[in-house]
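Enquirer: got a sequence here, can you model it:
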Amino acid sequence: MASSREPEQPNDRHFHVVDVERRRGRGARSNSSGRFEKDVHEAFDDGWESLAELDAFKTEVFEDTAKSIISRNDSPDISFEASINPYRGCEHGCIYCYARPSHCYLGHSAGLDFETKLYAKSEAATLLEREFAKPGYRPSTIALGGNTDPYQPIERQRRITRSILEVMARTNHPVGIITKSALVARDIDILQPMAAKGLAKVAVSITTLDRHVARAMEPRAATPSRRLETVRQLSQAGIPVTVMVAPIIPGLTDHEIEPILEAAREAGARDAGYVLLRLPLEIKTLFREWLAEEFPGRASRVISLLQSMHGGRDYTAEFGMRQRGKGPYATQIALRFRLAKQRLGLGGERGAMRTDLFEAPGDRGKQLKLL
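Expert: Below you'll find the predicted structure:
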């Protein structure tokens, strides 16, 4: 049955956990309506076994009719100013994903809807070429995957990310990719010559080396071993690779900082970065539900440690603090990470990518400008 009631504040919500058979292979445990909806709809058992009549959650893909493709930000916490997200929503189903609340702007839930109701920007390459052709356009590194993964499973058929890279390769435009998918290796044929010109780099996210933890936490993402193999393939092709230990979950994965960096360096990574677990808006409830089911013995400690790094709260949105936290435990994590990087020689080759090679669409063969 479906209930309808006035929405509560995200901090106060207690969602109904969806039956395990309906959400098998997914990350979130519930699917409450988004925070902007007038009414909140949730499935619950009314005693007449009506839940058995509900279908399992299946992936649906809708067309995104965006009129522009490049997003810009001025956040001091983010290393890039421009980004492209070929998809909205993400089938990887990572329970900690900070992009989940953005699905509420589409009228969906940050829970299971985020993993199953996906939007594809099929015209992305055309829109990008149009942006590049504008007279006032000035190139700067564009990040692919700043919000959702550009190489999530539907990219195998849709190939939108690849079409974007083809435009960037033709115009010699710098690109940085953020992914936890092994599918990025498919595009080495494009990325390798771009990297040789100083136009491409890839960041691979590795949150844990424990296959079982990864399966529970990121149910449809590549296994840790496949991600490391992807790092190796990219590195051997001459493509600069950074490993992102993101997020670090205190009391659950923080003991793996050094082993992850060691494995990443052995695979050929040149740099590394990290972000602490963030629990804004609906994620605080979704993560607690997941933690209580998957790791009940660690749940209270994980939340306690996280709150100790956010002034007693689940999350602090302040720049400089939201991704790193503060306090003794946060300082300890930062120190361990820095020392491990120094010991392994990670981070010594960082440099800006080239923008001087950019050729706007239609400019090839034209006479060069004097000034």
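Enquirer: every contact and neighbour count from this point should use C-alpha atoms.
Expert: OK.
Enquirer: measure stretch 140-158 end to end?
Expert: Length of stretch 140-158, first residue to last, CA to CA, to the nearest Å: 26 Å.
Enquirer: could you list the buried residues of it?
Expert: Judged by neighbour count using 16 or more other CA atoms under 10 Å, the buried positions of stretch 140-158 are 140-155.
Enquirer: name the SS class of residue 245, please.
Expert: strand (DSSP: H, G, I helix; E, B strand; the rest coil).
Enquirer: and it, what does it touch?
Expert: The contact partners of residue 245, by CA atoms under 8 Å, 6 or more residues apart in numbering, come to 205-208, 257, 260, 272-275.
Enquirer: please provide the structure for the following sequence as well, for comparison with the first:
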Amino acid sequence: MGKGDTAKRTQRGATINATSRRFALPQAMADGDWLDMQGLVDGAPPPVKTSVTVENPRTILSRNSSPDVPFDRSINPYRGCEHGCIYCFARPTHAYHDLSPGLDFESRLFAKPNAAELLRAELAKPGYRVAPIALGTNTDPYQPIEGEWRITRAVLDVLAETNHPLAITTKSDRVVRDIDILAPMAAKGLATVCLSVTSLDPKVARTIEPRAPTPERRLAAVAKLAAAGIPTYVSIAPVIPAITDHEIEHLIARIAEAGARHAFFIPVRLPHEVAPLFRAWLDTHFPDRAGKVMAIIRSLRGGRDNDPDFFTRMKGQGPWAELLRVRFHRACRLHGLNLDRPQLDNTRFRPPKGPQGELF
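Expert: This next block holds a predicted model:
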């Protein structure tokens, strides 16, 4: 890693670390820590360090019944995400830990090392019914700490052993490390991968997603996954008006060139504490257009910072939303994307063997 890369890695996404207004949580810092964070002791504030706390949940499958989400179960090996994406809709979940959705979300992380063991026990239950498991729905399963903890890979081992279908969403090229597991699964119709690429501009990407791999590294990962025969999607999510929306056509051209066959987009969403974090980020990094960006977002969201309603929350509404859809679909047709949709196979599943399976 060069000096430039090191500099990039020290950056964070959120510009503030306010507590949650919805939970009225207490301040967690001691007085001395607070002074250090304000830069009143040594001058410039020190870098925010990443910490990882072990979490031992009783279950690992999260279930949802949302009518506009294409899966009903997911696994999140980690809480919080070091990528630091300013727009991340999962940020508010950190408030349940008495932590800030701001800097705490991207620096005070939780890992679930017993995830594979819990999954094995779940899949061994006689009443278990198969449907694709989604990884990466809340926080990224291939964020930097996966390099050491390897919890996602352990989960993949269980899914491969049982021929269980899965769909991965990530913005990290670290996923290519697991091609040895994913390619054989894909050959059986058991795996898809979606890479998120929001901008091709390195400066913009570094500001929006400060600790995620560069756009070029993600596109290179798309090419490697596609070459390995793994059905690969690219998510242009979120599209941020007046910051990244002008890149849609170029992004789709590069996506197709890399070998992906499918793409989708979602206009930026700002639920709960994400809205004030996003506004503070705009004021810091894009003060020249902060008002314009928020005005367009409100036009997309029915006059609000965020639209929580099913169906419209993923698509937006009004002229801006329609223009984005027209541009996106026209570019996809031009480059031959979204001509078909791979279906995951639920029929190959076999319950796990071994001590955990024999308990049921």
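Enquirer: now the strands for the stretch 101-250 of structure 1?
Expert: Shown for the stretch 101-250 of structure 1, the strands assigned by DSSP state E, counting those that start in this stretch span residues 117-120, 142-144, 175-179, 200-205, 241-248.
Enquirer: can you tell which of these is closest to residue 104 of structure 1?
Expert: Comparison of the strands of the stretch 101-250 of structure 1 against residue 104 of structure 1 by CA to CA identifies strand 117-120 as nearest, at 11.5 Å.
Enquirer: what count of nearby residues applies to the residue nearest to residue 236 of structure 1 when sequence neighbours are not counted?
Expert: Distance criterion CA to CA, 6 or more residues apart in numbering; nearest residue to residue 236 of structure 1, sequence neighbours excluded, is residue 268 at 7.6 Å. Using other CA atoms under 10 Å, residue 268 of structure 1 is surrounded by 24 other residues.
Enquirer: check the one 5 residues further on too.
Expert: Counted with other CA under 10 Å, the neighbours of residue 273 of structure 1 add up to 17.
Enquirer: ranges for the helices of the stretch 151-300 of structure 2?
Expert: 151-161, 179-187, 202-208, 215-227, 248-258, 274-285, 290-300 (DSSP state H, counting those that start in this stretch).
Enquirer: need those in TSV with mean neighbour count and distance to residue 313 of structure 2, can you?
Expert: Conversion of the helices of the stretch 151-300 of structure 2 to TSV gives the following (neighbours: other CA atoms under 10 Å; distance: least, CA to CA, whole Å):
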stretch	mean neighbour count	distance to residue 313 of structure 2
helix 151-161	20	29
helix 179-187	18	31
helix 202-208	18	21
helix 215-227	21	26
helix 248-258	19	20
helix 274-285	18	14
helix 290-300	18	9
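Enquirer: out of the ones you listed, which gets nearest to residue 80 of structure 2?
Expert: Set against residue 80 of structure 2 and scored by CA to CA, the helices of the stretch 151-300 of structure 2 come closest in helix 274-285, at 13.8 Å.
Enquirer: rewinding a little: output the helices of the stretch 151-300 of structure 2 as CSV; include the columns distance to residue 57 of structure 2.
Expert: As requested, the helices of the stretch 151-300 of structure 2 are exported to CSV (distance: least, CA to CA, whole Å):
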stretch, distance to residue 57 of structure 2
helix 151-161, 14
helix 179-187, 26
helix 202-208, 31
helix 215-227, 31
helix 248-258, 38
helix 274-285, 26
helix 290-300, 37
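Enquirer: what about those helices, which gets the closest to residue 343 of structure 2?
Expert: Evaluated with CA to CA, the helices of the stretch 151-300 of structure 2 place helix 179-187 nearest to residue 343 of structure 2, the distance being 10.7 Å.
Enquirer: give me the mean deviation of that closest one from structure 1.
Expert: Superposed on structure 1, helix 179-187 of structure 2 shows a mean distance of 0.3 Å to its aligned residues (mean CA distance after the TM-score superposition for structure 1).
Enquirer: what about stretch 120-133 of structure 2, how long is it end to end?
Expert: By CA to CA, the extent of stretch 120-133 of structure 2 from end to end equals 13 Å.
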